[in-house]
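*Asks:* Got a sequence here, can you model it:
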Amino acid sequence: MLLSRTVALCRTPLRRSAYVGFIVFLGLLLTSPPAWTAGFNIIRATTRLEQAVYVLDADIAYDLSPAVADALNNSVPLTIQLDMQVQRNRPMLWDETVAELQQRFRITYHALAQQYVVANLNSDQQYSFPTRAAAFEFVGRIRDFPLLDRSLLQPGQRYIVSLRAELDIEALPAPLRPQAYLSTAWRLTSDWYTWPL
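*Replies:* Take a look at the predicted model:
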């Protein structure tokens, strides 16, 4: 019945072209990506052995959503968490987790000083930057991070390293958390990036 009405409406050339235009518009609307996409992306990550310790180097790109960038510019502190895992690859069983580490950074904007302050929450060191881009470039450039002592590894075994970056919603101020949980604009995380140790 609906199909017969649609066919009847499309009999005149003007109505037919309007109908076709509407269908094309809907198709484009449903298939086109959003004008803005935010998220975290691990560009590269490697490990190397230095004096019996495996160290991590990584480059991470942080693209904030407008809501998150606006909150930061209004002095809401953001906590970026890096999750790292080292797993022993076992073909017949689940992989065994050998080590799990977290590196956390808190980024705060100080309006009076017009500075972005990055606090390394693992070492309590603080760094100041004149721009948000410079602050996130610093957080995204991980160098010589001590990951794992070689003595924890079994000879002849294969190990996989995984790295993920995410915005820690639990570290946001309490009044902002419900909105952050419900909005996709606040769910900023990278995919797991894996490579052999």
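
*Asks:* Every contact and neighbour count from this point should use C-alpha atoms.
*Replies:* Noted.

*Asks:* other SSEs contacting the lengthiest helix in the chain?
*Replies:* If you go by DSSP state H, the chain has its longest helix at helix 13-31. Using 3 or more C-alpha pairs under 8 Å, 6 or more residues apart in numbering; DSSP states H and E as the contact test, no helix or strand touches helix 13-31.

*Asks:* Outside of the next helix or strand after it itself, list whatever touches it.
*Replies:* Per DSSP states H and E, helix 13-31 leads on to strand 39-50 as the next helix or strand towards the C-terminus. Applying C-alpha atoms under 8 Å, 6 or more residues apart in numbering, the contact partners of strand 39-50 are 54-65, 163-166, 188-191, 193, 195, 197.

*Asks:* To check against the first, give me the structure of this:
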Amino acid sequence: MATPRGRWMIALACVLLAAGLARAEGGTIELVNPVVERADDDRWRLSAAFDIRLGEVVREALLSGVALTFDFVVELRHTDGWPWRRSVTELRQRRELVYLALASAFRVERLDSGAVTEYTNMSAALADIGRLEALPVIAASELEAGKDHVIRLDASLDIEALPVPLRPRAYLSTDWYLSSPEYEIPLP
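*Replies:* Here you go, the predicted model:
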């Protein structure tokens, strides 16, 4: 027969296991095919795609009319060997996905430019949201000579942009924590 402490340990293990399984069923954001190249205008540009897969809870919220806002951060840093790296420049892009039930369409808005595109299916809309095309990172003349640089990028679902009544639930549920790992790409 298990002691009271043993029962608590078993219960805790079950809760942690259930939380791990719930996290595994949640969504993911993964970087696909990043390319950094020097363009004709002498600027370093980044092109990449994030594969965004929504978990069931987030997908249901989207189909119920909840707008989803995704943040993309591209940062150029020195690689000087220190545990902290000094940021040289940073670029943020925000994109919003909304399901239009009456039109059976998904609207993607680039919040930095105001450009709007509509899609008939969710996978095409998510592919568009995750696509970063020829983003200007820095002019080659602005780089410090003799220093190595790395581009750090990540993507995440912005919980703060959710409707206020939904935020407490989103903060307490791992289903809503949708973010990529931090990726680092050396500047050639």
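
*Asks:* thinking again about what came up before, for the longest helix of structure 1, buried residues please.
*Replies:* For helix 13-31 of structure 1, the neighbour count (16 or more other C-alpha atoms under 10 Å) marks R16 as buried.

*Asks:* again with stretch 186-197 of structure 1
*Replies:* 186-190, 193-194, 197.

*Asks:* In those, find the pair that's most separated.
*Replies:* Greatest spatial distance among the buried residues of stretch 186-197 of structure 1 (C-alpha to C-alpha): W186 and L197, at 32.0 Å.

*Asks:* Let's verify the residue nearest in space to the middle of structure 2: helix, strand, or coil?
*Replies:* Residue closest to the mean C-alpha point of structure 2, counted by C-alpha atoms, centre = their mean, is A155 at 2.0 Å. Here A155 of structure 2 is recorded as strand under DSSP: H, G, I helix; E, B strand; the rest coil.

*Asks:* Structure 1: which residue goes with that one?
*Replies:* Aligning on TM-score structural alignment places A155 of structure 2 opposite A165 in structure 1.

*Asks:* D51 of structure 2 now?
*Replies:* In structure 1, D51 of structure 2 lands on A61 (TM-score structural alignment).

*Asks:* Give me the distance between that match and A119 of structure 1.
*Replies:* 18 Å (C-alpha to C-alpha, to the nearest Å).

*Asks:* cool, and R132 of structure 1?
*Replies:* Computed with C-alpha to C-alpha, the distance linking R132 of structure 1 and A119 of structure 1 is 14 Å.

*Asks:* again with N74 of structure 1
*Replies:* Counting by C-alpha to C-alpha - N74 of structure 1 and A119 of structure 1 are separated by 18 Å.

*Asks:* Of these two, which one has the most company?
*Replies:* A119 (19 against 13; other C-alpha atoms under 10 Å).

*Asks:* Assumed that one was part of a helix.
*Replies:* No - looking at A119 of structure 1 with three-state DSSP, it is strand, so not inside a helix.

*Asks:* can you pull the contacts of it?
*Replies:* With C-alpha under 8 Å, 6+ apart, A119 of structure 1 has these contacts: 105-107, 125-127.
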